[in-house]
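A.B. asks: Predicted model and sequence below, questions to follow.
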Amino acid sequence: MAGLLRRVGRALLVHRSPSRRWYPDVWDLPGGHVRPGEQPSRALERELEEELGVTVTVAGQPFADVHAVDYRLSVWVIDQWEGEPVNRAPHEHDAVAWFGRADVGTLRLADRHVAELVRSALAVTGVP
């Protein structure tokens, strides 16, 4: 599962470290894996605290579900959180940055769906 944090027409992405085994050296949405017995929404709250140092409450249904050959990803849009997002997982990510709708097309992304998700989520806010 992943969180698409958005603020004033921009979305937060994390850059996966070049040393990562899976999807190295690409921009991606923050998130992670669901532990056995853990609800996906609770897992996302935990992962965002661990990776970004922000406290969120995930409610409702995911904004999108992505099904690929080797993974399934549920994505929630997060508009409110406590704390300022920072990279608290330098072993996983080497950068954290905000991007607008036009920016995501210029990035090397973990999956083509990331650009579509960001554009779609930011279009809902009405900010170009």
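C.D. replies: Sure, I can see it.

A.B. asks: going forward, measure contacts and count neighbours with C-alpha atoms only.
C.D. replies: Will do.

A.B. asks: Centre-most residue in the protein?
C.D. replies: Centroid check for the chain by C-alpha atoms, centre = their mean gives Leu29 as the closest residue, at 2.4 Å.

A.B. asks: Number of residues surrounding the residue lying closest to that one once chain neighbours are set aside?
C.D. replies: If the residues on either side of it in the chain are set aside, Leu29 comes closest to Leu13, at 5.1 Å by C-alpha to C-alpha, 6 or more residues apart in numbering. Other residues within reach of Leu13, judged by other C-alpha atoms under 10 Å, total 24.

A.B. asks: put this beside the first:
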Amino acid sequence: MDEEIIGPGVRLPDMAPDEVWVVGAVVLDADGRAFVQFRGPGRRLFPSTWDVVGGHVEDGETVVRALRREIAEETGWALRRVVHDLGTSAWDAGDGIVRHSADFVVEVDGDLSRPVLEWDKHPRFAWVGVDDLPLLMENRAPDDTAVHDVVARALRRRPG
């Protein structure tokens, strides 16, 4: 079932059972802008910063199932297709836990003008293009460019 929605050339990571994995989904609109949401000030990790849709891969989940769940939970949209992989990375948020991230450009079904956010976790959202990328550095340290860089890669992968 997962294989049916994976675009040609998309590489999914091999996840070792002892690793902590996070998925990120970049949704592009018809104008080629990327959807981002602002993390609320009460969030444990990266409060008051911009982020893409995503979260932890739960025990027993595949990457695609985690993408499907996170997209539905955070936006109300439904994953239609995984279009491009944007690479993987490993990072520590300062809590001693090494997380492995896998980011993707995805297509979704649903009204892109009306995401159903988890308002307590993400009080606002934006659609950003190349000229808007500096917004993603709001409240981030100058060397914390991960979200900025993922969105920039997604915008370069835009069809057309």
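C.D. replies: Nice, I can see it. Here the structure is a predicted model, which means the values were calculated and not measured.

A.B. asks: quick revisit: which SS state does the residue nearest to Leu29 of the first structure fall under?
C.D. replies: strand (DSSP: H, G, I helix; E, B strand; the rest coil).

A.B. asks: Kindly list the longest helix within the second structure.
C.D. replies: Across the second structure, the longest stretch assigned as helix under DSSP state H is helix 63-75.

A.B. asks: returning to what we had before: so what corresponds to the residue nearest to Leu29 of the first structure in the second structure?
C.D. replies: In the second structure, Leu13 of the first structure lines up with Val36, judged by TM-score structural alignment.

A.B. asks: Aligned to Asp120 of the second structure, what sits in the first structure?
C.D. replies: So, by TM-score structural alignment, Asp120 of the second structure is matched to His91.

A.B. asks: Identify the residues contacting its match.
C.D. replies: Applying C-alpha atoms under 8 Å, 6 or more residues apart in numbering, we find His91 of the first structure in contact with Ser17.

A.B. asks: which residue ranges form the helices in the first structure?
C.D. replies: Using DSSP H, helices in the first structure cover 40-52, 112-125.

A.B. asks: could you redo the ones you listed as JSON lines and give each row mean neighbour count and distance to Met1 of the first structure?
C.D. replies: Below are the helices of the first structure laid out as JSON lines (neighbours: other C-alpha atoms under 10 Å; distance: least, C-alpha to C-alpha, whole Å):
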{"stretch": "helix 40-52", "mean neighbour count": "20", "distance to Met1 of the first structure": "6"}
{"stretch": "helix 112-125", "mean neighbour count": "17", "distance to Met1 of the first structure": "13"}
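
A.B. asks: Around the equivalent of Asp103 of the first structure over in the second structure, how many other residues sit close by?
C.D. replies: For Asp103 of the first structure, the aligned position in the second structure is Asp132, judged by TM-score structural alignment. The local packing of Asp132 of the second structure (other C-alpha under 10 Å) involves 12 other residues.

A.B. asks: separation between Asp132 of the second structure and Glu118 of the second structure?
C.D. replies: When distance is defined by C-alpha to C-alpha, to the nearest Å, Asp132 of the second structure is 23 Å away from Glu118 of the second structure.

A.B. asks: can you check Glu73 of the second structure too?
C.D. replies: 7 Å.

A.B. asks: sorry, back to before: contacting residues around the residue nearest to Leu29 of the first structure?
C.D. replies: Going by C-alpha under 8 Å, 6+ apart, the list of residues near Leu13 of the first structure reads 4, 27-30, 96-99.
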